[in-house]
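Student: Sequence and computational prediction follow.
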Amino acid sequence: MLPSDIRLETERLLLRLPRIEDFDRYAELQAHEEATRHIGGVQPPHAAWRKFLQMPGAWALQGFAMFAVVEKASGRWIGQMGPWRPFGWPGNEIGYAFHPDAWGRGYAVESAVATIDWAFANLGWREIIHCIAPDNVASQKVATRLGSVRKGPGKLPPPLDEARVDIWGQTRAEWDANRKRFA
């Protein structure tokens, strides 16, 4: 059973568990070549569906996963953000992916602050990471704005083990200091 009462709110965003009505916009994101360049590439709708089900499954089995990010003003699903720890992952990740029409508005940082706060408060994590492709400059900028630093190259589990990633991250103590700039 999903913990359906978990909701986070920021000034412009609502973060909640994924819902079936989010799928069409999620499928649009998964069909966008630039949006998926660093997260496994374009997915046809049937593959996007299976990938979409990962988050509700993780919520049900692990008690956490990425939140659906919804723009308050429009009510539209604009992406996903939050804690993520697949089997064999190199650490406790705060991951994210946003629909292209939401890019450039500061939504990634705004939603990351809320989910990092939630993860540290509710999951007992001592450190967070972001697995970022070396040429994904946009995600590196988000990580840097959050106060994360590049820790070095990382290794993902099969079948993703051929993907090049750098591990970015910070400890809870570092987040406590970095968080002050978002108050």
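Tutor: Nice, thanks for sending it over.

Student: CA atoms for contacts and neighbours, from now on please.
Tutor: Will do.

Student: can you give me the helices for the chain?
Tutor: For the chain, the helices defined by DSSP state H occupy 23-30, 33-36, 45-52, 54-62, 107-122, 137-146, 172-178.

Student: Of all those, which one is nearest Asp166?
Tutor: helix 137-146 (9.6 Å; CA to CA).

Student: buried sites along the closest one?
Tutor: By 16 or more other CA atoms under 10 Å, the buried positions in helix 137-146 come out as 139-140, 142-143, 146.

Student: what's near enough to touch His130?
Tutor: Taking CA atoms under 8 Å, 6 or more residues apart in numbering, we find His130 in contact with 93-95, 143, 167-169.

Student: ok, structure two:
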Amino acid sequence: MALPCVENSRQRTLAELRSANLTLSGVGERQWYFQTCTEFGYYQTCEDVTCPFSQLLTLSAQLDVCSQVFGISPEHVREAVTFTNEYYGADHPKASRILFVNGDIDPWHALSVLKNQSRSELAILINGTSHCANMNPSRPSDPLPLVSARQRIDYHIGDWLSLARKAPSAL
């Protein structure tokens, strides 16, 4: 069964991102772009000559989306990302009771914390899974590393909630 082609153009993408109307397609895409432009600076680029995708996916092109859709200049993006990293501590956050959960085949995992930072800032890297796999409902076909990771997540959250009930001021 052949599937229809998906129309894909920069102008259409910009028009869809500019629209604040609710639709069932692209749910959260506008919000993700806005947060990327104002806090994260996470961009999918393909500037390396070995990249198998379009060489048009450059940092400059991604920053141009911020400007054209939200009126946010590249300089403001840079300042906002610097502020976010300084305020939250980048990959050394100034907090505790944090789980950094990633799948090893998720391209975003490279931007995360992959090694335990302390006894209460823990990294869980799930072999053979991708983006947010641990947040999906459990299925009998789930790979063992995912089942194990969910058990570790449940354990730590339960332990931390138990501590919070004993000493609410410790939060």
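Tutor: On my side now, so go ahead. What you see is a predicted model; the values in this text were computed from it and never measured.

Student: care to give me the TM-score?
Tutor: Once superposed, chain against chain, the TM-score is 0.28 (TM-score structural alignment, normalised by the length of the second structure); 91 aligned residues with a CA RMSD of 5.7 Å.

Student: Dump the helices of the first structure to CSV, plus distance to Leu14 of the first structure.
Tutor: Output for these, formatted as CSV (distance: least, CA to CA, whole Å):
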stretch, distance to Leu14 of the first structure
helix 23-30, 16
helix 33-36, 21
helix 45-52, 19
helix 54-62, 17
helix 107-122, 9
helix 137-146, 19
helix 172-178, 22
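
Student: quick one: which of the contacts of His130 of the first structure has the most company?
Tutor: Sorting these by how many neighbours each has (other CA atoms under 10 Å) puts Gly169 first, at 26 neighbours.

Student: contacting residues around that residue?
Tutor: 127-130, 143, 148-151.

Student: now, among the residues you listed, which is nearest to Leu8 of the first structure?
Tutor: For the contacts of Gly169 of the first structure, the nearest to Leu8 of the first structure is Ile128 (18.7 Å; CA to CA).

Student: ok, how many other residues are close to the closest one?
Tutor: Ile128 of the first structure has 23 neighbours, counted by other CA under 10 Å.

Student: next one: Phe23 of the first structure
Tutor: Neighbour tally, Phe23 of the first structure, other CA under 10 Å: 17.

Student: Could you export the buried residues of helix 137-146 of the first structure as CSV, including distance to Val109 of the first structure?
Tutor: Converted to CSV, those look like this (distance: CA to CA, whole Å):
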residue, distance to Val109 of the first structure
Ser139, 10
Gln140, 11
Val142, 6
Ala143, 8
Leu146, 7
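
Student: Who's the closest spatial neighbour of Glu29 of the second structure, skipping the chain neighbours?
Tutor: Leaving aside its chain neighbours, Glu29 of the second structure sits nearest to Leu17 (7.4 Å; criterion: CA to CA, 6 or more residues apart in numbering).

Student: Assess the claim that the one you found and Arg30 are in contact.
Tutor: Yes. Between Leu17 of the second structure and Arg30 a contact is recorded at 5.2 Å, counting by CA atoms under 8 Å.

Student: can you confirm Ile124 of the second structure is in a strand?
Tutor: Yes. Remark: Ile124 of the second structure belongs to a strand, assigned using DSSP: H, G, I helix; E, B strand; the rest coil.

Student: Looking at the contacts of His130 of the first structure, spot the one nearest Pro83 of the first structure.
Tutor: Nearest to Pro83 of the first structure among the contacts of His130 of the first structure, with distances taken as CA to CA, is Ile94, at 4.5 Å.

Student: That closest one is in contact with Ile128, isn't it?
Tutor: Yes. Between Ile94 of the first structure and Ile128 there is a contact at 6.4 Å, judged by CA under 8 Å.

Student: any idea how far Trp175 of the first structure is from Phe120 of the first structure?
Tutor: 9 Å (CA to CA, to the nearest Å).

Student: for the second structure, longest helix please?
Tutor: Assigned via DSSP H, the second structure shows its longest helix as helix 144-166.
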